[in-house]
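J.: here is my input; please provide its structure:
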Amino acid sequence: MAAMQGRRQLLPAAAALLACLLLLPSAARGRNITAILDGYKEYKLYNKYLSETKVCDEINSRQSTSMTILVLSKDAMTTLAKDAGGSLAAIKNALRLHSVLDYYDRRKVKKYGDESAATLYQATGDAVSTTGNVKVVDQDDKNYGFSAATPGARICTVTKEVETHPFKFAILEVTAPIEFDGLFDTPSTANLTRLLERAGCKVFAALVASSGVLKTYEGAMDTGLTLFAPNDDAFQARDAPDVKNMSTADLVKLLEYHALPAYNPKTSLKAVKPGAPLRTLATTKAGKDHITVVAKGDDVSLDTGKSKSRVADTVVDSVPFCLLTVDSLLVPPELYVGAPEAAPAPSPAEAPQSSATQAADAPSLAADHADHADHKTNKKTSSAVASRPIGAFAAAAAVCSVALASLL
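T.: As a prediction, this is how the structure comes out:
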């Protein structure tokens, strides 16, 4: 009877907990633009370019920002790609311009009229003056549209409100791509050595040129390359290897370890799953010599397993090549010289049985703690609020708290 009564007492709390679980996913699943557009076949080509240029990662990283994404039908996107000369770097500029950093729908435009709005293109620093803005235009009758901020730019009318989540997120289809003179201009990557030198990485540039690794980098730039260039001070660090006395093979390994055979700008690195290994040019078939990413807010660091190096600045972001600077050398574990040698473990005869048992238990406890921490981190990451208002999420959290308290 006591057990039956206990179960009955738990029923209200269990029901509240179930309601909480049903409410939280929609409020906490996060905004994923490519996943949303997967449900619309007419935007398949647009979605493809969002992924290839990694603009999707920039959009998804702004979970707390109100945004309006101006999408293009297959024909309009084909026109944009042709105008950009097929260059992914140029197409990326345009897709950033079509990512507006505010919420718009017909009701808002008709209420407030014409205005100017910032875009991702302006936010990245690639825009000159106000060219990175778009104009929101209230047209006749029920129509409204968007245009470039330059004088005389054509107005691209909104033909469909694909999705609207008031004051948080909207997807609108426009008749044609928004363009202006200079939008498709991209930085030259023809002289990698000069780019490195201008970024304050002269020592690294000299080593790359003298070792022959420059040809390896250049051969990968057209298909996908992310290069992490350490500044000159990094080679003077106490735990940095002596590159002057390294064998040619070790030097090549060190330099290849500073590059990923894929396009991963800083925003995309932030989206990498914690602990997931990233393949470098030095990675072996057995999986040795990879790196992992540690991201916290806007800070991104690269972890070799022995040390970490912060990603400092973006020098060039020109799909499919990205040049980033880092604060310290990325050293493959077998070449690392800064780690202190571990003290030899005591023999069974020297250590008491209880100490040996504790030593044996310690790794599993540490692993359990790490797994628990990873679980909490993933849980926090998955709870970024997307289109639901913050008040709804707070209410859901309150219900969860009450339900869990009742169960406990």
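
J.: okay, CA-based contacts and neighbour counts for the rest of this
T.: Noted.

J.: elements contacting the helix or strand containing L21?
T.: Here L21, judged by DSSP states H and E, is contained in helix 2-28. Contacts defined by 3 or more C-alpha pairs under 8 Å, 6 or more residues apart in numbering; DSSP states H and E place helix 2-28 against helix 390-407.

J.: could you check the angle helix 2-28 makes with the helix it packs on?
T.: Counting by axes from the mean of the first three to the mean of the last three C-alpha atoms, to 10 degrees, helix 390-407 lies at 160 degrees to helix 2-28.

J.: return the set of buried residues in helix 390-407.
T.: 393, 396-397, 399-400, 403, 406 (16 or more other C-alpha atoms under 10 Å).

J.: can you list those in JSON lines and add distance to S51?
T.: Below are these laid out as JSON lines (distance: C-alpha to C-alpha, whole Å):
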{"residue": "F393", "distance to S51": "29"}
{"residue": "A396", "distance to S51": "33"}
{"residue": "A397", "distance to S51": "33"}
{"residue": "V399", "distance to S51": "37"}
{"residue": "C400", "distance to S51": "36"}
{"residue": "A403", "distance to S51": "40"}
{"residue": "S406", "distance to S51": "45"}
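
J.: the structure of the following sequence is requested for comparison with the preceding one:
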Amino acid sequence: MMMKQLLLSFSALLVFLLHCTTTIAQAPAKSPKPKLKGPANVTAILEKAHRFNSLIRLMENTQMGDRINTELATASGGLTLFAPADNAFASLKAGTLNSLTDLQKSQLVQFHVLTAYNSLPQFQTVSNPVPTQAGDTSKGHFPLSITMGGNQVNISTGLTNATITSSIYTDGQLAVYEVDKVLLPLEIFNPLPPAPAAAPKKAAAPPPPVLAPSPAAPVANITSVDASSAMGLMIRHAAVSFGVAAIAAFFL
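T.: Presented below is the predicted three-dimensional model:
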């Protein structure tokens, strides 16, 4: 009898354990919490594409990569990057980048960054000149003109005519487009000649010198001259009269 009760108790325990195991196995697994998406890292995006090593080095040397990432984390309007591939940098004249100052290298990178996010269709309605991080868009500084014909986006700097060849990355905050040429700004590679200096004003001509009056010529003593002339006439008249009288007496 006692053995029978033990078997019943053991059976009940087995049934309970089997029920608990089945219940646990059927409970749905908890889904992992989604990772919060942070701002894009522009350098990491370019590295993943495996053909932007020259641009990455230029960004690292000028610390512009860190600046772009910081602005992506804080700016509300987003950014657009035109990324020349390695073959675009290779087509530049030898020594082009080495001839630039540190400031000019930074400006060159900034010239490839638009201050707002632009999807490809938005390039149809952009207002030229398009502002970049390089700053001033006035003539002779950093003008950038973007036009769209069909599905092709054309970019002109006044020195370079480039085309967007592919879309590398876009998330509504950052857009990265590959371009087939390095965008060369006029300000760096073809600066306007300085305005000619104003011609110096001619000095006023000095006034003519005041000439001292020349000394008056001595005035002849008119009275003395007239008296001498009269005396000579009287002598000649007397001589003539005397001669006439002598001749007359001779013939008498």
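
J.: overlay them and tell me the TM-score.
T.: After superposition, the two chains reach a TM-score (TM-score structural alignment, normalised by the length of the second structure) of 0.54; 161 aligned residues with a C-alpha RMSD of 3.1 Å.

J.: related to what we said a few turns ago, tell me, the following helix or strand past the helix holding L21 of the first structure lands on which residues of the second structure?
T.: Using DSSP H and E, the helix or strand that follows helix 2-28 of the first structure in sequence is helix 33-37. Aligned using TM-score structural alignment, helix 33-37 of the first structure spans residues 42-46 in the second structure.

J.: superposed on the first structure, where does that stretch end up, distance-wise?
T.: On superposition with the first structure, the mean distance recorded for stretch 42-46 of the second structure (mean C-alpha distance after the TM-score superposition for the first structure) is 1.3 Å.

J.: how far off centre is that stretch?
T.: Relative to the chain's own centre, stretch 42-46 of the second structure is displaced by 26 Å; criterion: C-alpha atoms, centre = their mean, to the nearest Å.

J.: can you check stretch 77-87 of the second structure too?
T.: That offset, for stretch 77-87 of the second structure, works out to 19 Å (C-alpha atoms, centre = their mean).

J.: what segments of the stretch 1-150 of the second structure are helices?
T.: Assigned by DSSP state H, counting those that start in this stretch, the stretch 1-150 of the second structure shows helices spanning 2-26, 42-49, 53-62, 64-74, 86-90, 102-110.

J.: one more: the stretch 301-408 of the first structure?
T.: Going by DSSP H, counting those that start in this stretch, the stretch 301-408 of the first structure shows helices at 353-381, 390-407.

J.: make JSON lines from the ones you listed and add distance to E179 of the first structure to it.
T.: What follows is the helices of the stretch 301-408 of the first structure, written out as JSON lines (distance: least, C-alpha to C-alpha, whole Å):
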{"stretch": "helix 353-381", "distance to E179 of the first structure": "36"}
{"stretch": "helix 390-407", "distance to E179 of the first structure": "35"}
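
J.: among those helices, which is nearest L172 of the first structure?
T.: helix 390-407 (23.3 Å; C-alpha to C-alpha).

J.: what packs against the closest one?
T.: Against helix 390-407 of the first structure (3+ C-alpha pairs under 8 Å, 6+ apart) you get helix 2-28.

J.: going by neighbour count, list what's buried in the helix it packs on.
T.: Buried residues in helix 2-28 of the first structure (16+ other C-alpha under 10 Å): 13-14, 16-17, 20, 23-24, 27-28.

J.: could you do stretch 79-99 of the first structure as well?
T.: 80-81, 84, 87-99.

J.: farthest-apart pair in these, please.
T.: Of all pairs in the buried residues of stretch 79-99 of the first structure, the most separated under C-alpha to C-alpha is S87 and S99 at 18.8 Å.

J.: tally of neighbours for I56 of the second structure?
T.: 22 (other C-alpha atoms under 10 Å).

J.: counterpart of it in the first structure?
T.: Match for I56 of the second structure (TM-score structural alignment): N47.

J.: contacting residues for its match?
T.: Shown in contact with N47 of the first structure (C-alpha atoms under 8 Å, 6 or more residues apart in numbering): 34, 37-38.

J.: then Q122 of the first structure?
T.: Here Q122 of the first structure is in contact with 97, 128, 130-133 (C-alpha under 8 Å, 6+ apart).

J.: could you do G65 of the second structure as well?
T.: 42-43, 56, 59.

J.: looking at the first structure, which of the residues you listed hold up?
T.: Retained in the first structure (both residues aligned by TM-score structural alignment, their matches' C-alpha atoms under 8 Å) from the contacts of G65 of the second structure: 42-43, 59.

J.: can you redo those as TSV with distance to L17 of the second structure and neighbour count?
T.: As requested, these are exported to TSV (distance: C-alpha to C-alpha, whole Å; neighbours: other C-alpha atoms under 10 Å):
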residue	distance to L17 of the second structure	neighbour count
V42	56	20
T43	56	20
M59	64	22
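
J.: out of those, the closest to E187 of the second structure would be?
T.: Using C-alpha to C-alpha, M59 is the member of these that lies nearest E187 of the second structure, at 19.6 Å.

J.: now the closest residue to the closest one other than its chain neighbours: how far from V130 of the second structure?
T.: Closest residue to M59 of the second structure apart from its sequence neighbours, by C-alpha to C-alpha, 6 or more residues apart in numbering: G65 at 5.0 Å. Using C-alpha to C-alpha, to the nearest Å, we find G65 of the second structure at a distance of 21 Å from V130 of the second structure.

J.: gap between the two ends of stretch 178-186 of the second structure?
T.: End to end - C-alpha to C-alpha - stretch 178-186 of the second structure spans 21 Å.

J.: so where in the first structure does that stretch end up aligned?
T.: By TM-score structural alignment, stretch 178-186 of the second structure lines up with residues 173-181 in the first structure.

J.: what comes into contact with the matching stretch?
T.: Outside stretch 173-181 of the first structure, the residues within contact range by C-alpha under 8 Å, 6+ apart are 70-73, 76-77, 79-80, 94, 97-98, 145-148, 150, 153-154, 156-162.

J.: among those, name the buried ones.
T.: 70-73, 76-77, 80, 94, 97-98, 145-148, 150, 154, 156-158.

J.: restricted to strands, list the residues you listed.
T.: Cross-referencing these against strands under DSSP state E gives 70-71, 145-148, 156-158.

J.: would JSON lines of those residues with distance to V326 of the first structure be doable?
T.: What follows is these, written out as JSON lines (distance: C-alpha to C-alpha, whole Å):
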{"residue": "L70", "distance to V326 of the first structure": "35"}
{"residue": "V71", "distance to V326 of the first structure": "35"}
{"residue": "G145", "distance to V326 of the first structure": "42"}
{"residue": "F146", "distance to V326 of the first structure": "39"}
{"residue": "S147", "distance to V326 of the first structure": "38"}
{"residue": "A148", "distance to V326 of the first structure": "36"}
{"residue": "C156", "distance to V326 of the first structure": "41"}
{"residue": "T157", "distance to V326 of the first structure": "44"}
{"residue": "V158", "distance to V326 of the first structure": "43"}
